[in-house]
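Enquirer: Need a 3D model of the sequence below.
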Amino acid sequence: MQVSIENVGSLGRKLTIRLPAQRLEDTIRTRILEMGRSARLKGFRPGKVPTKVIEQRYGSQIRNEALSEMIGSSFQEAVTQEKLRPAVQPSIATTGRPENGEIEYTATFEVLPEIGKLDIGALEIVKPVASVTDADIDQMIETLRLQRRSWNQVERAAQDGDMVLFEYSAQGEGFRHPESGTDRVGAILGSGAYSKELEDKLAGHKAGEEFSAHIDFPAAVRTPALSGKSADVNVKIVRVQEAQLPAVDGAFAASFGVKEGGLERFREDVRANLERELKGVLMGRLKAAALEKLVDSHPELEVPQGMIENEARMLARQAGAQTQDAVAQFLPTARRRVSAGLLIAELARQNNIRLDTSRVKETLATIASTYEEPEQVVELYTRDPQLMSALQNRVIEDQVVEWMADHAKCSEQSLSFNEVMRPGA
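Expert: Predicted coordinates:
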């Protein structure tokens, strides 16, 4: 095998590789003979199909497969020999035809950048810290009670916390909703989920009462036709219901799968779930802060364009848009993400940070525990190399970020559970 290298820009490489044509022909001949011994064709006894018939029917397919495999294996051999680290899959060009006893092909690709010694000692990273308190557990249990509440019809006037079913029509400049008749909507007073202004007007009215009011609807109103509009609204109250919250007792705990241990065990489970969620969010915030500092400290880093474009296409697909314009909008974000990945990998290499397999199992168990049938989730990851690879990448990233926090100028920021889980609330 003969290999020649041409630099195409700072990261681009073009390999020209020449292989003995006989190597391909020997592989093709061997595969034709093997197929002749196993092929079952009408009119021929098993294992007795003539070579010429195999060549006529399958020769082109066998040649293409053999050529593709020979190129793949020789390319890997070439990049190892030349100590190259391809960043993306190569673009291969070849006629596939022998010339002067050789088959030639070119492989064009980008290589990973050479990154010098990384020193993060000067990076200033803020690490958020928080813990789960009894008050946080009480608040979560109250949230769970709200999720399990029932509604009882009442004859009194509506008040905060009630569910009010009402019919209405809205008319403003150049529009009416609905075009004819009325629309029927339910709203929990005080939630602001529909329109806080309208909910405030509903309070104090009983079933069967009617009233009119001028309402400025928010942009996020559930009815798109009223989004951000002002209208005169005619309302008729259909039904008022008050919430009935379940008692926090053994039956309540059992409804969440706690069959033994009663409320004490239930509170332990709630704490464990909150601590798991808190740990994940804290790591996410630390990772975001650390990687932002890391990327910003290496603005000169050359990043393979192919990796950036692949990342941008993935981000566009995740956002439900795959046009060229949409992909272009994600290029800046993609560049930072790829830069972060390259720097994380280099930090791991330079500091001998190896994947902790026990931590992979622990993380997988945590993910699986959030599903009704965790065993199936573990099996899914175990059987899917792509899923497992993504999980392993996540774990090694977490390991590197924790190492960064230990070796950079790291300060702690104490926060409450709510400040971490519901920032800005």
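Enquirer: going forward, measure contacts and count neighbours with C-alpha atoms only.
Expert: OK.
Enquirer: now what about stretch 176-193, what contacts it?
Expert: Residues outside stretch 176-193 that contact it (C-alpha atoms under 8 Å, 6 or more residues apart in numbering) are 159-171, 194, 196, 199-200, 202-203, 221, 225-226.
Enquirer: Among the residues you listed, which lie within strands?
Expert: 163-171 (DSSP state E).
Enquirer: Regarding the chain, what is its longest helix?
Expert: In the chain, taking DSSP state H as the definition, the longest helix is helix 262-296.
Enquirer: To compare against the first, here's the next sequence to fold:
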Amino acid sequence: MQVSIETTSGLERRLTVGVPAAEVDSEVQKRLQQAAKNIRINGFRKGKVPMKVVKQRYGDGVRQEVLGDVINRSFYEAVRKEDVKPAGQPSIEPKQFEEGKDLEYVATFEVYPSVELGDFSKIEVTRYKADVTAEDVDNMIDVLREHQASWKEVDRAAQDGDQVNIDFVGTRDGEAFEGGSAEGQNLVLGSGSMIPGFEDGLVGLKAGDEKTLELTFPEDYQAEELRGAAVEFKVTVNSVSEKELPELDKDFYAKFGVEKGGKPQFRKEVKANMARELKNAIKAKTKNQVMDALLETHKPDLPKALVSSEIETLRQQMMQRFGGQQQNFDVKSLLPDTMFQEDAERRVALGLVVGEIVKENQIKVDADRVREMVEELASTYEEPEAVVNYYYENRQLLSSVESAALEDQVVDFILDKAKVTDESSSYDDIVTRQKQQ
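Expert: So this is what the prediction gives:
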């Protein structure tokens, strides 16, 4: 096999490969002979069809199959010989495919870039510390009660925080506009669901009251034709309801899986969940700082093939989240590459840098850390042991956890060398900030 390689531009390589005709022809002959044993053709017994007839009938198809296999095998033998690592699949351009002549083709592909690691001691990271306090637990229980609240109709004027049921008709210059009218719509006053001034204008009204609101749409309103428009809303209040929070009793606790132990056990479980959320938020915040710093100090060339593959992965993930696989539409028009370009480039760049750190420092996956992560994932299920076993029986699932564990080990490796400043904070600040990022 003859091989030559050249750099065309940046990460792109052009590989020319020649394979002796005898190698291809002998493999074609071998497969035809194997096929002849089972071929049935009228006028001939099974296995007795002359090779000339077999070749006439099946020769072209078998040759195409052999050419595909030979190109695939010879390409990977060639890149091993030239000591290059392809990033993505090659583009194959045939040069000589004729029978009886040496096979020749050109493979164009990108290679992984070389990554020179920087000085990790110059990286600065703030590591936050916080505890879940009794006040934090009280606040969380209030939030949970809010989520389980009901509405009770009352005979009084509406206040901020009440829910009103209304009919309304919106007009612009005396003409109704699209989306400006509704009947029997529930609206929580103070929720910010409507344009500025709408909800404030209903405070103080009772069931049966009517009021006309003269308002102006915001300049940044989503419907371009209504931006900055002066409008009127004629509103009729059908009912006023106030929020009722559930009592802290066994029925309430049962909704969150606490059947025994009453309030002390409920608070204990709420605190445990909050502690787990806090731990994950601190870990994520620290990790994000490390990853951002790695991207600041390393600017690897990005193979287009890897970025394109990552874009497609992100697009499919979004499709799965929204159930779009059952829809009939042009996916790339609805979710264009540009929508995922930045995230894809970040992920590819980090993958290259982290991979080089793992390779250069010979970091191996810590089996104990993997086990700990699997057990933590399983702890939120009713039968944790069964979930743990499921992970260890599913190679794909376990591999995803191993990858996450290895990435965490890289973060720890960087933190050991970086300038780390510990800073005290609170549950609310850390968790809220993390959710907003």
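Enquirer: Need the TM-score between these chains.
Expert: Once the chains are laid over each other, their TM-score by TM-score structural alignment, normalised by the length of structure 1 reads 0.82; 422 aligned residues with a C-alpha RMSD of 4.0 Å.
Enquirer: quick one on the thing from earlier: out of the contacts of stretch 176-193 of structure 1, which end up buried?
Expert: 159, 162-171, 194, 196, 199, 202-203, 221, 226 (16 or more other C-alpha atoms under 10 Å).
Enquirer: Tabulate the ones in strands among the contacts of stretch 176-193 of structure 1 in JSON lines, adding columns for distance to residue 55 of structure 1.
Expert: Converted to JSON lines, those look like this (distance: C-alpha to C-alpha, whole Å):
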{"residue": "163", "distance to residue 55 of structure 1": "77"}
{"residue": "164", "distance to residue 55 of structure 1": "78"}
{"residue": "165", "distance to residue 55 of structure 1": "76"}
{"residue": "166", "distance to residue 55 of structure 1": "78"}
{"residue": "167", "distance to residue 55 of structure 1": "77"}
{"residue": "168", "distance to residue 55 of structure 1": "77"}
{"residue": "169", "distance to residue 55 of structure 1": "77"}
{"residue": "170", "distance to residue 55 of structure 1": "77"}
{"residue": "171", "distance to residue 55 of structure 1": "78"}
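Enquirer: which among those gets closest to residue 150 of structure 1?
Expert: residue 163 (10.5 Å; C-alpha to C-alpha).
Enquirer: Check whether the closest one really touches residue 242, as I assumed.
Expert: Yes. The criterion here is C-alpha atoms under 8 Å, and residue 163 of structure 1 meets it with residue 242 at 6.3 Å.
Enquirer: Spell out, range by range, the helices that occur in the stretch 301-437 of structure 2.
Expert: Counting by DSSP state H, counting those that start in this stretch, the stretch 301-437 of structure 2 has helices at residues 304-321, 331-334, 341-361, 367-378, 384-393, 395-417, 427-436.
Enquirer: can you give me the angle the last one makes with helix 262-297?
Expert: Right, the one you point to is helix 427-436 of structure 2. 50 degrees (axes from the mean of the first three to the mean of the last three C-alpha atoms, to 10 degrees).
Enquirer: Ok, the longest one next?
Expert: The directions of helix 395-417 of structure 2 and helix 262-297 differ by 70 degrees, with the same axes, to 10 degrees as the criterion.
Enquirer: Show me what counts as buried in stretch 217-233 of structure 2.
Expert: So, applying 16+ other C-alpha under 10 Å, buried residues of stretch 217-233 of structure 2: 217, 226, 231-233.
Enquirer: Give me the subset of the residues you listed lying in strands.
Expert: Going by DSSP E, the strands hold 231-233 from those.
Enquirer: which one of those sits closest to residue 249 of structure 2?
Expert: Closest to residue 249 of structure 2, out of all of these and judged by C-alpha to C-alpha, is residue 233, at 43.3 Å.
Enquirer: which residue in structure 1 lines up with that closest one?
Expert: The alignment partner of residue 233 of structure 2 in structure 1, by TM-score structural alignment, is residue 233.
Enquirer: Quick check: closest non-adjacent residue to its match.
Expert: Taking C-alpha to C-alpha, 6 or more residues apart in numbering, and ignoring the residues beside it in sequence, residue 233 of structure 1 has residue 170 as its nearest neighbour in space, at 4.4 Å.
Enquirer: And for residue 49 of structure 2?
Expert: Residue 49 of structure 2 sits nearest to residue 36 (C-alpha to C-alpha, 6+ apart), 6.6 Å away.
Enquirer: Would you agree the one you found is in contact with residue 45?
Expert: No. Checked against C-alpha under 8 Å, the pair residue 36 of structure 2 and residue 45 is beyond contact range at 10.8 Å.
Enquirer: Who has more neighbours out of these two?
Expert: residue 36 (20 against 11; other C-alpha atoms under 10 Å).
Enquirer: Report the contact partners of that one.
Expert: 47-49, 51, 54.
Enquirer: what's the spacing between residue 111 of structure 1 and residue 292 of structure 1?
Expert: Taking C-alpha to C-alpha, to the nearest Å as the measure, residue 111 of structure 1 falls 24 Å from residue 292 of structure 1.
Enquirer: Same drill for these two, tell me which one is more crowded.
Expert: Using other C-alpha under 10 Å as the criterion, residue 111 of structure 1 and residue 292 rank with residue 111 on top: 19 against 15.
Enquirer: just checking, residue 415 of structure 1 touches residue 130?
Expert: Yes. Residue 415 of structure 1 lies in contact with residue 130 (C-alpha under 8 Å); the separation is 5.2 Å.
Enquirer: which one of the two has more residues nearby?
Expert: residue 130 (18 against 13).
Enquirer: And the more buried one, what's its match in structure 2?
Expert: By TM-score structural alignment, residue 130 of structure 1 lines up with residue 130.
Enquirer: mind listing what its match touches?
Expert: Residue 130 of structure 2 neighbours (C-alpha under 8 Å, 6+ apart): 278, 424-427.
Enquirer: Make CSV from these and add distance to residue 259 of structure 2 to it.
Expert: Shown next, in CSV, are these (distance: C-alpha to C-alpha, whole Å):
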residue, distance to residue 259 of structure 2
278, 25
424, 36
425, 34
426, 30
427, 27
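Enquirer: Quickly check the residues you listed for the two that are furthest apart.
Expert: 278 and 424 (13.0 Å).
Enquirer: These two: which is more packed in?
Expert: When residue 278 of structure 2 and residue 424 are compared for neighbours, residue 278 comes out ahead with 23 against 9, by other C-alpha under 10 Å.
Enquirer: residue contacts, the more buried one?
Expert: So residue 278 of structure 2 contacts 130, 132, 427, 430-431 (C-alpha under 8 Å, 6+ apart).
Enquirer: before we move on, the earlier item: can you list the ones in strands among the buried residues of stretch 217-233 of structure 2 in a markdown table and add distance to residue 176 of structure 2?
Expert: Shown next, in a markdown table, are those (distance: C-alpha to C-alpha, whole Å):
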| residue | distance to residue 176 of structure 2 |
| --- | --- |
| 231 | 9 |
| 232 | 9 |
| 233 | 10 |
